[in-house]
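[1] Fold the following.
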Amino acid sequence: MGSVNENPQSKRERILLKIKLWGKSHPITLFVLLGLLIAYYFCLPKHLFVAPTATVVESRNGRLLGAIIADDGQWRFPLVDSVPKKFKTCIIQFEDAYFQKHPGFNPVSMIKAIGTNIKAGKSVRGGSTLTQQVIRLSRKGKRRTYWEKAIELLLATRLELRHSKAEILKYYASYAPFGGNVVGLDVAAWRYFGLQPYQLSWAESATLAVLPNAPSLIYPGKNQEKLLQKRNRLLLKLFQKGILDRTTYELALLEKLPQKPYRLPQLAPHAVQFLAKEQKGKRITSTIDENLQANVNSILKKHYTDLKQNQVYNAAVLVLDVKTRAVLAYVGNTPTDRNHQKDVDMVQANRSTGSILKPLLYTAMLDAGELLPEMLVPDVPTQIAGYTPENFNEDYTGAIEANKALARSLNIPAVRLLQEYGLEKFRNQLNAFQLEGIDKPADHYGLTLILGGAESSLWDLSKTYASMASTINHFNTTSSEYFKQEFTNPIVIKDKLVDFGIKSIEKTIFDAGSIYLTFEAMKDVNRPEGNESWEFFDSSKEIAWKTGTSFGNKDAWAIGTTKDHVVGIWVGNADGEGRPNVTGLSSAAPILFDVFDVLPRSKWFTKPLDEFAAMEVCQISGFLATDRCPTKTISVPKKNNYVKACAYHRTILLDPQRQFRVNSSCADLSQAHTESWFVLPPLMEFYYKKNHATYKTLPSFKANCKNPLEPSLEFIYPKNGNRIGLTKNFAGNYNELILKLAHIEPRTPVYWYLDDRYLGQTSNFHEMGILPSLGQHRITAVDAVGNEANITIQVE
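    Next up is the predicted model:
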């Protein structure tokens, strides 16, 4: 016998010595015992349950957004994180009152169960603990024999050594059958009560606690009496043990049983499908805001009711947090039907971009120093290598400020700017935005690239605008620095942080100043022209937004950004069918602003002052200032500037009355007035002066002045006031009326118009065939230096 004061280490050494001596005396027995011990240690599989589980997606607050059933057709969610207190209490009191005390099996319960079953001549009572039931569930399909019972008992003790009681209870709550194809507490709570487990009442918890006892027999909507009796017996037990007070007990008895399964929530089905691609069978806590998602669903459903009247069946919405790049709402389609591709995720689908890339070109040219915000760009009939772009309204402004051209989404200025900037250069620059749909070389797209000749997804376009917004924010919150990985993918999984990379004084793609000026231009899209209904627009909100419409009215886009959020909208038909009146302005923009209405109001972007420098520009043309034009000072991105000096102001000489131009051939120049005059090229002037009442055409020369630089032109046929009768050919069709013009310098280009509608251009041989309608018409010819000839004819 050891000493009472023997220290623990000496005692342990003495015991090990005895075992060693006993082992030397009984080597075979020791070997067998070690073998059994090793077998016992490894008898429990590393992964207790290998059955497939459903893909479960929760909101950022842990609310269920949707799920995809497991591959074996069972609604089986992944292992629960915790077991609610009410259900835990109910299941222990119903199945295993000594759960917290036994080592995996309860010999007293087993003996009582055997005795009862022998007396009854059949199995009427079970003696299995919750731990044994977990083992049985993991060994599904095994026959219920005494040998299987012995194995279960052994494995149960091993399970108790490996896991805590709380973990064992999680296994039971996750894999217990609750009737039909419902497995686990999480699904059962949703299917039978439309609630999450922690929301269950005592009566509801008791109902679910008794279900796994006989899931094939007791099922909500069937065997109501048996289910009610079992539930109420459990509630009575809870009352008798003092777990429930009398009031709670009596109220619990009054609660009704579930009658039929509820559908699982389907708040974000396309987001669930998107996440399931890489997270199949897992429980995913997303970044999605449940309340915002529900609001956006309602908004899209309301607009869908109107859209389908025009046979437009599909739309998508994506809302991003600019700061964290988290997806806050993800609506992949409208609540349409399978015949109209309701399951297609239009957030990820590549579609024709329409005009939605124009802000990127505008920013690129500002960033390259090749554009100034108010610089006039031509908006005239244009043909480039056989390609003839048209504005959406089929009209021309002659010349328009670059920022207004962007705000009004004019096509012709965009095409001309792309040609000037360089198609290849812009196409290569788009690679930095990781727009997966744009994967072909520049010559495949041509100049149509800027008008919808390429395809991209709402996901990629929205993330690009979010990255641009974030560039400004980061520049202002750091020491005027940029992040190397600013242009990155959004995140959909909570607690996953975006890696913006290291900071640098070098811009990532575009500098913050150029982006800021682009957003300033996009913010001014607040009074669209035309007869569109704009009651949905709140002009007090400062949002940089852009619409786009693809050829054939197949795709309507609207993307808007504030300092805090980006909202992206796509509207159209998933099968590519175009519909009249489907435009970004009329179809997508109303949804955009309805979504912004449910988002917190944001302040406008802070101007990144360190990226700006002052510059003198021509007040009228927006080009670099000269001594011939009125000037003003503007802020432009601080970089080498390649914009030309203003060429639209000419110095002219006027007679003393300032009515006519003069030169040395007809006047004493010492008496002439020198004046700077804003003059546009003839074709630009023709349209510009119709929209600008203050524009003054150059005065004519005095009659006796020679002007060899401005040749005259005259109609040969028809003459002013002619009455023309069109003739028919042998096929019965009208022959064209051939207009003929004489010019002193035939090589000078001449531009033809019928009733102010542009017809085309001639050079060398000035003839133009037309088929005018009956009635009076005005024919105008303008040469390249501004001379103009007009006639009026009557077609009969």
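[2] Please count neighbours and contacts with C-alpha atoms only from this point.
    Fine.
[3] who touches Pro220 in this structure?
    Contacts here follow CA atoms under 8 Å, 6 or more residues apart in numbering; on that basis Pro220 touches 192, 257-261.
[4] do Glu255 as well
    Under the criterion of CA under 8 Å, 6+ apart, the contact partners of Glu255 comprise Ala203.
[5] what's the spacing between it and Lys496?
    With the distance defined as CA to CA, to the nearest Å, Glu255 ends up 42 Å from Lys496.
[6] Could you give the secondary structure assignment for the closest residue to Lys358 other than its chain neighbours?
    Taking CA to CA, 6 or more residues apart in numbering as the measure, Lys358 lies nearest to Ile450, with 6.1 Å between them; neighbours along the chain are not counted. Put simply, Ile450 is helix when judged by DSSP: H, G, I helix; E, B strand; the rest coil.
[7] and Ile450, how many neighbours does it have?
    One way to gauge burial is a neighbour count; for Ile450, by other CA atoms under 10 Å, it gives 26.
[8] helices and strands around the longest helix seen in the chain, which ones?
    If you go by DSSP state H, the chain has its longest helix at helix 458-477. Identification of packing neighbours for helix 458-477 by 3 or more CA pairs under 8 Å, 6 or more residues apart in numbering; DSSP states H and E yields strand 314-321, strand 482-483, helix 512-523, strand 555-561, strand 565-572.
[9] To check against the first, give me the structure of this:
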Amino acid sequence: MAFVLLIVYYFSLPRTLFQEPFSTVIESDDGQLLGAKIADDRQWRFPAADSVPDKFKQCIVHFEDENFYWHPGFNPISMWKAFIENRKAGKVRRGGSTITQQVIRLSRKNKVRSYSEKLIEVVLSTRLEFRHSKERILELYAAHAPFGGNVVGLEMASWRYFGIPSNQLSWAESATLAVLPNAPSLIYPGKNQQNLRRKRDALLLKLLNRNVIDKMTYDLALTEPLPQKPFDLPQTAPHLLDRVEQKDKGKRIRTTVDISLQERVNQISKTYYNQYRQNEIYNMSILVIDVKTRNIVAYVGNSPTDSDHDKDVDIISAPRSTGSILKPLLFASMLDEGEILPNTLVADVPVQISGFAPQNFDMTYDGAVPAQRALARSLNIPSVLMLQEHGVNKFYETLKKYRLKDLTFRPDHYGLSLILGGAESNLWDLCRTYANWTSTLNYFNSHQAKYRTKEFSELNFYEESKPDFGSETYQKTMIGAGSIYLTYNAMKEVNRPEGDEAWKFYDSSMEIAWKTGTSFGNRDAWAIGTNSDYVVGIWVGNASGEGRPELTGVNYAAPILFDVFNLLPRKKWFAKPLNDLEEVEICTQSGYLAQDDCPKVSQFVPIRGKNTKACPYHKLVHLDRTQKFRVNSSCEDVGNIVNKKWFVLPPVMEWYYKSHHIDYLPLPPYRDDCQHNEKGVMDFIYPKNYNAKIYLAKDFNGKVQPVILKVAHSDPKATLFWYVDNVFKGQTQHFHEMQLDTETGIHYVTVTDSRGNEANRKLEIIRD
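    Prediction:
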């Protein structure tokens, strides 16, 4: 029988005393409260803390159970006194319960008081004393005691009534909270003040008499006011709290957020929100990442807007059109594959590819532009032509390796629009990609040209979590450090926001690699930047997807980006990864590898860059002494011929290029007395493709507008003759444009010059 009773006694106490749900709580990296969400039972109940503050511990023990550290879970003397007093009164006036018994009663849902229930509490209390230490019992009490209304537990009560964490409570505040579980109805703003003060002051007097506090502390404590209006909990990172709750509901999580930085970033968000909502732009998100650890140090999921404008939507993880934000990834991939060099000239002329006709943002054409300058200026046409050369499928696979999870369709769904915002991504994935890039470059420079096998790791907001970057290797995991460095150099030259255009001329200016993006219809404005220690990402727009005039990355996202970077420590520019670069001779004007006829300059390029093709735009020409005409041995003595290297672009590229470069010299014509077999070269500027569909547009008055055909010729003096369906339409000189007035349907256009050169187009004219 004794053995059976012992077994029953052992298993009488449930393994888990409390089944109630807890609030989800997040803290900063130094333990300060960032925010909390109410528990599922609509009670504010924080998870139990690791320890109880000493002041509250002294107060609760002296108020509730002075013999707490000496009894085995119940106090027979107190229980006997309570029994006698209750008998005399004819009702229950005193319980005589210890703190341990109160923990048991709380775990049993405060069942109706009776002698049989009291007996059960005694048995379970002794069992609880065997299971846990006195300190752990105090922790359970502090976590589950009622403090009035729907406030449960010391930590929540401390925030609710005093607006501070429990470890910062004064003696008077600790005494106030110690008397509440005994009578939680006392705490009500503006009511029961005298009764509450009397209980608090009596406890303070007991602490003085027991030499727990001195006379000065006692006198000062008596002067402290009682709590009045309840305090709101901090909501410093509400969207991060929502994110944590998805995985760790009901837990207390210490995050990696720097509360000082978070509060200042929140203020920046509020300032710009008040400014931008004047243009009916209501949402923004900001993410700041510590590159070395991949820890998130600031997280603003949305602006402080209202429910009508989706304030609860966490836009950091929401898929949005990328605009131009992917262009650096293409540039770096092509550098790494040896397909371009930093200054390789890329065509910037009107193009139409399978019905897709990209346009630059400013609707102009440069003819040809260095690749890194095209990136810095975010030109669309050069980017599309680069993607066409690199391959959509190849670039798509690269993006999938970066784990951009919102690429949910096949590559042919996006086509060449992939580089101009035809795809969607989110701020989290994009910032992670740039953080992994920066870390790759940093590690390569600081660890003898080595990479890490798991460098491309996930972002982290759990303080106790440490990333695994894998083992060291000499093989690049995704992309070489040299390509990243050259891409960042190009991104450093992106045009700064208004007011910061002259940043290069100031020693105090921050050097960051950054890129903006604007989606079609002005729906999304992006800006992402990095220095050697941090990545900052910004998105601005409307969560509803509504576009707004002038909403661009440089006008709306970039100012926020630079204000956030101003909060961060200034860092030196990245060291040059010489072990992943090679110095080669580059053609000064074309950016290609230099050939014999090029003016040359030395430049560092990725190792595979030395295998790119040589400059196709330079050739050796023979001139007369005036250097105004080309000659040959048929019309000039060999001794009088001047040999000169000449930079020559294709006709259409030349036609636009020379209008932006006054130093560009077209190839001189042959002197009239010279015999030569060389033919001039010409090409259509519009339409670009042979089989072209042209839709006739109408003006505001409803009048159908004619089609204007354009041709470029390498000889500026050439006369061109125009034919439509074998009918002569006219001739042009200098500016070769012809207005086409014809019926709808299919037509054939032929343009010839006096030397017999010819260009043809088949057009299908369509009227809406």
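[10] quick one: TM-score?
    After superposition, the two chains reach a TM-score of 0.90 (TM-score structural alignment, normalised by the length of the second structure), with 725 aligned residues with a CA RMSD of 3.0 Å.
[11] Among the contacts of Pro220 of the first structure, which one has the most neighbours?
    Neighbour counts for the contacts of Pro220 of the first structure were taken using other CA under 10 Å; the highest belongs to Tyr192, which has 24 neighbours.
[12] thinking again about what came up before, and the longest helix of the first structure against the second structure, how far off on average?
    Its matched residues in the second structure lie on average 0.6 Å from helix 458-477 of the first structure after superposition (mean CA distance after the TM-score superposition for the first structure).
[13] so that helix aligns onto which residues of the second structure?
    Taking TM-score structural alignment as the measure, the second structure aligns residues 427-446 with helix 458-477 of the first structure.
[14] Enumerate residues external to that stretch that contact any of its residues.
    Applying CA under 8 Å, 6+ apart, the set of residues contacting stretch 427-446 of the second structure is 287, 289, 291-292, 294, 315-318, 402-405, 449-452, 455-459, 481-482, 484-485, 528, 530-532, 534-539, 574-577.
[15] Then stretch 8-18 of the second structure?
    Residues outside stretch 8-18 of the second structure that contact it (CA under 8 Å, 6+ apart) are 107, 123-124, 127-128.
[16] how does it look with 7 Å?
    With CA atoms under 7 Å, 6 or more residues apart in numbering as the contact definition, stretch 8-18 of the second structure has outside contacts at 107, 124, 127.
[17] what sits against Gly529 of the second structure?
    For Gly529 of the second structure, the contacting residues are 512-515, 535-537, taking CA under 7 Å, 6+ apart as the criterion.
[18] which one of the residues you listed has the most neighbours?
    For those, neighbours tallied by other CA under 10 Å; top is Lys515, 31 neighbours.
[19] which SS class is the counterpart of that residue in the first structure?
    Alignment note (TM-score structural alignment): Lys515 of the second structure maps to Lys546 of the first structure. Reducing the assignment to helix, strand or coil with three-state DSSP, the entry for Lys546 of the first structure is strand.
[20] Surely Lys546 of the first structure touches Ile356?
    Yes. In this structure, Lys546 of the first structure is within contact of Ile356 by CA atoms under 7 Å, at 6.4 Å.
[21] In the first structure, what residue corresponds to Pro549 of the second structure?
    Using TM-score structural alignment as the criterion, the counterpart of Pro549 of the second structure in the first structure is Pro580.
[22] gap between its match and Ser470 of the first structure?
    Pro580 of the first structure sits 36 Å away from Ser470 of the first structure when distances are taken as CA to CA.
[23] Give me the more crowded residue out of these two.
    Neighbours per residue (other CA under 10 Å) separate Pro580 of the first structure from Ser470, with Ser470 holding more: 27 against 11.
[24] Pull the contacting residues for the counterpart of Tyr249 of the first structure in the second structure.
    Here Tyr249 of the first structure is matched to Tyr218 in the second structure, going by TM-score structural alignment. The neighbours of Tyr218 of the second structure, taking CA under 7 Å, 6+ apart as the test, are 204, 208.
[25] Then His71 of the second structure?
    For His71 of the second structure, the set of contacting residues under the criterion of CA under 7 Å, 6+ apart is empty.
[26] do you know how far the equivalent of it over in the first structure is from Asn411 of the first structure?
    His71 of the second structure maps onto His102 of the first structure when the alignment is built from TM-score structural alignment. In this view, His102 of the first structure and Asn411 of the first structure are 79 Å apart by CA to CA.
[27] Then Asn733 of the first structure?
    Relative to Asn411 of the first structure, and taking CA to CA, Asn733 of the first structure is found at 35 Å.
[28] again, but for Lys101 of the first structure
    Lys101 of the first structure sits 78 Å away from Asn411 of the first structure, going by CA to CA.
[29] The two: which is more packed in?
    The residue with the greater number of neighbours, taking Lys101 of the first structure and Asn411 and applying other CA under 10 Å, is Asn411; the counts read 24 against 10.
[30] got the contact list for the residue mapped onto that one from the second structure?
    In the second structure, the residue equivalent to Asn411 of the first structure is Asn380, according to TM-score structural alignment. Listed by CA under 7 Å, 6+ apart, the contact set of Asn380 of the second structure reads 358-360, 420.
[31] what about 8 Å?
    Asn380 of the second structure makes contact with 358-361, 420, according to CA under 8 Å, 6+ apart.
[32] Out of these, give me the one that has the most neighbours.
    In terms of neighbour count, Leu420 stands highest of the contacts of Asn380 of the second structure at 26 neighbours, by other CA under 10 Å.
[33] Verify the contact between that one and Ser321 for me.
    No. At 9.0 Å, Leu420 of the second structure and Ser321 do not qualify as touching, with contact defined as CA atoms under 8 Å.
[34] Quick check: neighbours shared by these two?
    Common neighbours of Leu420 of the second structure and Ser321, using CA under 8 Å, 6+ apart, are Ser519.
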